[in-house]
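A.B. asks: Coordinates for the following, if possible.
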Amino acid sequence: MSDQKFTIEDLKRILLEGAGAEEGVDLDGNILDSDFEELGYESLALLETGGRIEREFGISLDDDVFSEHRTPRTLVEAINATLSAPVGA
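C.D. replies: Below is the predicted model of the structure:
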């Protein structure tokens, strides 16, 4: 179990570092419930994002984490659940 917390700010930073932002998309706006596709992030960009999250936070994400969690809000919640899970769970 980790004391780390994954925040929306972490997600925004990682999205920008890995794939940038589509023209006209303001990640500083209220994006919590926006679909990643609406924000301009498709499967390849999300794969890169997932890899960056795994490396930075030392976790392993399920292959389908982005298909099951289509918005920043649900993704942040899922990553925090992974971070707080007992080691080996």
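A.B. asks: For the rest of this, base every contact and every neighbour count on C-alpha atoms.
C.D. replies: OK.
A.B. asks: Now the helix ranked longest in the chain: buried residues?
C.D. replies: Selection of the longest helix in the chain by residue count, based on DSSP state H, yields helix 43-57. Of the residues in helix 43-57, those buried under the neighbour-count criterion (16 or more other C-alpha atoms under 10 Å) are 45-53.
A.B. asks: can you give me the helices for this protein?
C.D. replies: With DSSP H, the ranges of helices along the chain come out as 8-19, 43-57, 65-68, 72-84.
A.B. asks: which other helices and strands contact the last one?
C.D. replies: Okay, so that is helix 72-84. Under the contact criterion of 3 or more C-alpha pairs under 8 Å, 6 or more residues apart in numbering; DSSP states H and E, helix 72-84 touches helix 8-19, helix 65-68.
A.B. asks: Select, out of these, the one closest to residue 29.
C.D. replies: Distance to residue 29, taken as C-alpha to C-alpha, is lowest for helix 8-19 among those, at 10.7 Å.
A.B. asks: Second input sequence below; structure requested for side-by-side comparison:
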Amino acid sequence: MSTFTLDDLRAAMREAVGTDSSVDLAGDIADIEFAHLGYDSLAVLELTNHIQRTWGVTVADETALKAATPGMFVAYVNKTLTEAGR
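C.D. replies: As a prediction, this is how the structure comes out:
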């Protein structure tokens, strides 16, 4: 079974949306709200689409927007992977 990690999310954040030069994604970002990382709702939805294409995980837009932090987002993706038996 695959596990989606915070490092996987960091890579997806850089690839799908990019980063503001003032934001350090290498630090402990698990509990920092996406908005404080410079990711608005549109950026989170783009990130969600990237994760869906790359990992084959269906993430509902509403669910993605409720995941206020990267840690919450990673937990949801892993829950979805587990439920799908991957």
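A.B. asks: TM-score for this pair?
C.D. replies: Once the chains are laid over each other, their TM-score by TM-score structural alignment, normalised by the length of the second structure reads 0.91; 85 aligned residues with a C-alpha RMSD of 1.2 Å.
A.B. asks: Can I get the helices of the first structure in a markdown table including distance to residue 37 of the first structure?
C.D. replies: Written out in a markdown table, the entries for the helices of the first structure read as follows (distance: least, C-alpha to C-alpha, whole Å):
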| stretch | distance to residue 37 of the first structure |
| --- | --- |
| helix 8-19 | 13 |
| helix 43-57 | 9 |
| helix 65-68 | 11 |
| helix 72-84 | 11 |
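A.B. asks: so which of these comes closest to residue 33 of the first structure?
C.D. replies: helix 72-84 (6.0 Å).
A.B. asks: After superposing, tell me the mean distance of the closest one to the second structure.
C.D. replies: Plainly put, helix 72-84 of the first structure ends up 0.5 Å away from its match in the second structure on average once the two are laid over each other (mean C-alpha distance after the TM-score superposition for the first structure).
A.B. asks: what range in the second structure does that helix sit on?
C.D. replies: Per the alignment by TM-score structural alignment, helix 72-84 of the first structure matches residues 70-82 in the second structure.
A.B. asks: what does stretch 16-25 of the first structure give?
C.D. replies: The counterpart of stretch 16-25 of the first structure in the second structure, using TM-score structural alignment, spans residues 14-23.
A.B. asks: List the buried residues for the matching stretch?
C.D. replies: Of the residues in stretch 14-23 of the second structure, those with enough neighbours to count as buried (16+ other C-alpha under 10 Å) are 16-17, 19.
A.B. asks: and which of those is nearest residue 77 of the second structure?
C.D. replies: Of all the buried residues of stretch 14-23 of the second structure, the one sitting nearest residue 77 of the second structure is residue 16; the distance, using C-alpha to C-alpha, is 16.4 Å.
A.B. asks: if I look at residue 20 of the first structure, how far off is residue 48 of the first structure?
C.D. replies: For residue 20 of the first structure, the distance to residue 48 of the first structure (C-alpha to C-alpha, to the nearest Å) stands at 11 Å.
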